[in-house]
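Asks: What follows is a protein structure lacking sequence information:
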């Protein structure tokens, strides 16, 4: 059954050559979101993985912006809360932030100061793992908050960019790898 769900997910990922610039093959998840069965399959597969591998999860932490699409659905299924990691300047109130490197410059990610309490067990979620910079920054935020990071979940992993190396020793669970 899991293989059938995975095949459904794979069929709903589109490839766009030379987007956003020449030489990049963009993997588009929009067809997954448009199809109720494909979206359900993604959340089912994530839920099955979490229930089989993590006895206790307190929070799902979603990365701006596509982690916001999958994270709340998974959190609801698991009966846990959801926390946002946003680009700097997007959250009200006191925040905690980290800077990180992108292929084309620097960026900052932040969470609300009271979003995660020390010792909470968290799983981070995003749509795509490429070089690992954004997920690494989110993990650094969780460390600042003294959370226990259980691992990372992504729909797509671009293996040739070695993003998992940047996240070691954390486990990264990817549904689809290219």
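Replies: That came through, no problem. Note that the coordinates shown come from a computational prediction; the quantities given were computed from them, not determined experimentally.

Asks: drop to CA atoms for contacts and neighbour counts, all remaining ones
Replies: Will do.

Asks: Give the other helices and strands that the helix or strand encompassing residue 48 contacts.
Replies: According to DSSP states H and E, residue 48 maps onto helix 36-53. Counting contacts by 3 or more C-alpha pairs under 8 Å, 6 or more residues apart in numbering; DSSP states H and E, helix 36-53 packs against helix 2-11, helix 30-34, helix 67-78.

Asks: one more structure, for comparison:
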């Protein structure tokens, strides 16, 4: 119920997409998940949580639980607001999905001097995004939900049409 596999999702030429939106239907479970993430990273002394625009921003509660600012990274331009990060910041990157690792690697490049710590929600291990992120300078890559446990596929809506844009 908390994450579904959507078959034939043409985004990034994947044959399916793992959607974590179901977790939002369960506020207590979502809160517990954010608490686990905050507990895991509290000891690192992070000064900022950086979430990738769109679904990475779902994890703003992790920043609230840690008592640190949340910074949104714009994916289209791979940019931050001026002054959002300063030298010496310890940054935790959060995204909902690691497939090839390209998006996270670009984010790592933006905060490399800050010693980024990478957190993800779903890692598609077959695509080796973890290895790519570690090579780019991530200290740690943690998949909260692994694709192997996502057994149930969500059906596409009857009126779904692949327009090639999404």
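Replies: Thanks, I have it. Keep in mind that what you see is a predicted model, and the values were worked out from it rather than measured.

Asks: Please tell me how far residue 16 of the first structure sits from residue 122 of the first structure.
Replies: Distance, residue 16 of the first structure to residue 122 of the first structure, by C-alpha to C-alpha, to the nearest Å: 33 Å.

Asks: The alignment partner in the second structure of residue 177 of the first structure and residue 64 of the second structure, how far apart?
Replies: Under the alignment (TM-score structural alignment), residue 177 of the first structure pairs with residue 146 in the second structure. Per C-alpha to C-alpha, residue 146 of the second structure is found 25 Å from residue 64 of the second structure.

Asks: what about the helices in the second structure?
Replies: Per DSSP state H, the second structure carries helices over the ranges 27-42, 60-66, 102-111, 129-136.

Asks: Among these, single out whichever gets nearest to residue 52 of the second structure.
Replies: Smallest distance to residue 52 of the second structure across the helices of the second structure (C-alpha to C-alpha): 8.3 Å, for helix 102-111.

Asks: Quick one: average offset of the closest one versus the first structure, please.
Replies: Compared with the first structure after fitting, helix 102-111 of the second structure deviates on average by 0.6 Å (mean C-alpha distance after the TM-score superposition for the first structure).

Asks: contacts for that helix?
Replies: Outside helix 102-111 of the second structure, the residues that touch it by C-alpha atoms under 8 Å, 6 or more residues apart in numbering are 73, 75, 78-79, 85, 91, 93, 95, 98, 116, 129, 132-133, 136-138.

Asks: again, 6 Å this time
Replies: Helix 102-111 of the second structure is touched from outside by 133, 136, with contacts defined as C-alpha atoms under 6 Å, 6 or more residues apart in numbering.

Asks: Can you check which part of the first structure it sits on?
Replies: Residue span in the first structure matched to helix 102-111 of the second structure, by TM-score structural alignment: 133-142.

Asks: Relative to the whole chain's centre, how far out is the matching stretch?
Replies: Distance, stretch centre to chain centre, for stretch 133-142 of the first structure: 10 Å (C-alpha atoms, centre = their mean, to the nearest Å).
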